[in-house]
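Engineer: can't give you the sequence, but here's the structure:
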């Protein structure tokens, strides 16, 4: 079934972190190109920024970060924990009854999606940003939920294997 992404997600959903509270901060540097996992975080005093929870997808919206594949699936937080990061993220939150959160992440790293997002960039050279409407109006074929979960699980197994291989490599270097 063809749908617009805006019908199945919340873009930059509202979350609360009190100013001055210490919380996990995921900076743009913590997103590795075309890597599902967030590479780390810092504990920092919240002064502002984009807020998100586990199962959200962080999508860099500024050049060159988007072109370089900086996108991640948030899965490092505690239950009900809210973290924050760059204002240069779009936070994609699945409406869970319509789209599987992990399937949404894999959709967001697809070549077709990224091409549409990149082509929508406006602004001065070197500081171009993806337009919100291009994300919300992105049209795609949405499989049934069971198929979404199956597809995300298959691709996720490959990502899981990559994580294990990276850990093995890190141990060999140490």
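Structural biologist: Everything's here; your move. In this text the structure is predicted, and so the values were computed from the model without any measurement.

Engineer: going forward, measure contacts and count neighbours with C-alpha atoms only.
Structural biologist: Will do.

Engineer: so what touches stretch 33-42?
Structural biologist: Stretch 33-42 is contacted by residues 24-27, 30-32, 68-76, 109, 159, 163 when judged by C-alpha atoms under 8 Å, 6 or more residues apart in numbering.

Engineer: want to compare, so here's the second one:
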């Protein structure tokens, strides 16, 4: 079934005016939504209120059920687009939001939100951005001219309802993964306790007595290669633990700091500083360090020890700042008090982690299936195939 496509500006007001003169008292409380309160998954959290007098100038006004779209890079590319869920007549937020208010007789806000969150819409918006560097923005005209398929209002609501169910499944799968991601740390704390308090009475050690910190190596950029091949080793930088979009390789003879997927890698610079990584292999650069266990200490133990809240918070709070970056001061680690539990207990810990990993892999597969289902439904929804 095909529906007429109309310019979004014909069925929605883009950046409508805020409260009129005298509509809100200066002392009236309004919900406040900074950019950080809109997630990349399309959810909005409201945890702050301000008086109208505080926000009447310099902030963006909107109403319940308006659609907020982050216009600035990289927030737009990260899909910070959500339907407003505020409880005050007017709310205010970042000046980097576009506000879209559908005409109630023509456009359902949930339908509009799902339409705007499509990948191809985001890609089209990126191509229309104006400005330079980190200040590029999606112009209002892009939204005004954007063509949206417009079925009858009841059909829009039906489509949005189907997508709501699929999106909720994705959220549940993601939450399950989030809980599993902290389960290993919970098991560590249960088995070993806080390293400073040492409630189990394990032999006392200083951190650098059980872990050797090995800094990275930095070949000249002229040696960088961007395709894999014989005699090449992946050159790993901090960003590579977040994305595979920028894979870089170097000749084998320049791979001075080899590491494997089970090695523990520390992010030396921030923000955020002192990130603890695993899962890649290759050779690592000077922004990374390898935490190599000494003696009867396992890599699994070290990986979770470095993420214990007191140790992690201590290093982050006392990190140096150089050239605008936070950097781990190795002297902070040298004398930090830790412990050395029996190797048998560490081995038992690793076995429990293996069980968690099996459950996590299944959860990732289920999450991917849910994401694939949602993407398929979203694609079909706006083609009239649901």
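Structural biologist: Received it, and whenever you're ready, just let me know what you need. Just so it is clear, the structure is predicted and the values come from calculations on it, not from any experiment.

Engineer: how close are the two chains, by TM-score?
Structural biologist: The pair, once superposed, lands on a TM-score of 0.86 when counted by TM-score structural alignment, normalised by the length of structure 1; 171 aligned residues with a C-alpha RMSD of 2.3 Å.

Engineer: separate out the buried members of the contacts of stretch 33-42 of structure 1.
Structural biologist: 24-27, 30-32, 69-74, 76, 109 (16 or more other C-alpha atoms under 10 Å).

Engineer: now, those that are in strands?
Structural biologist: Under the assignment DSSP state E, these contribute 24-26, 71-73 to strands.

Engineer: could you dump those residues to JSON lines with distance to residue 4 of structure 1?
Structural biologist: Formatted as JSON lines, those follow (distance: C-alpha to C-alpha, whole Å):
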{"residue": "24", "distance to residue 4 of structure 1": "32"}
{"residue": "25", "distance to residue 4 of structure 1": "30"}
{"residue": "26", "distance to residue 4 of structure 1": "28"}
{"residue": "71", "distance to residue 4 of structure 1": "20"}
{"residue": "72", "distance to residue 4 of structure 1": "21"}
{"residue": "73", "distance to residue 4 of structure 1": "21"}
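
Engineer: what about residue 162 of structure 2, which helix or strand?
Structural biologist: helix 153-181 (DSSP states H and E).

Engineer: in that helix, what counts as buried?
Structural biologist: 156-157, 159-160, 163-164, 166-167, 169-171, 173-174, 177, 180.

Engineer: quick check: residue 124 of structure 2 vs residue 132 of structure 2, distance?
Structural biologist: In this view, residue 124 of structure 2 and residue 132 of structure 2 are 17 Å apart by C-alpha to C-alpha, to the nearest Å.

Engineer: compare these two (neighbour count), which wins?
Structural biologist: Higher neighbour count among residue 124 of structure 2 and residue 132: residue 124, with 13 against 9, using other C-alpha atoms under 10 Å.

Engineer: residue in structure 1 matching that one?
Structural biologist: Using TM-score structural alignment, the partner of residue 124 of structure 2 in structure 1 is residue 116.

Engineer: helix, strand, or coil at that match?
Structural biologist: On the three-state scheme (DSSP: H, G, I helix; E, B strand; the rest coil), residue 116 of structure 1 is labelled helix.

Engineer: span of stretch 52-70 of structure 2 from start to end?
Structural biologist: 22 Å.

Engineer: helices along structure 1, start to end?
Structural biologist: Taking DSSP state H, the helices of structure 1 run over residues 101-108, 111-119, 132-136, 145-173.

Engineer: shouldn't residue 15 of structure 2 be in contact with residue 95?
Structural biologist: No: with contacts counted by C-alpha atoms under 8 Å, residue 15 of structure 2 stays clear of residue 95, the gap being 10.7 Å.

Engineer: rewinding a little: farthest-separated two in the ones in strands among the buried ones among the contacts of stretch 33-42 of structure 1?
Structural biologist: 24 and 71 (17.6 Å; C-alpha to C-alpha).

Engineer: what distance do you get for the closest residue to the match of residue 124 of structure 2 other than its chain neighbours to residue 119 of structure 1?
Structural biologist: Closest residue to residue 116 of structure 1 apart from its sequence neighbours, by C-alpha to C-alpha, 6 or more residues apart in numbering: residue 134 at 7.2 Å. In this view, residue 134 of structure 1 and residue 119 of structure 1 are 9 Å apart by C-alpha to C-alpha.
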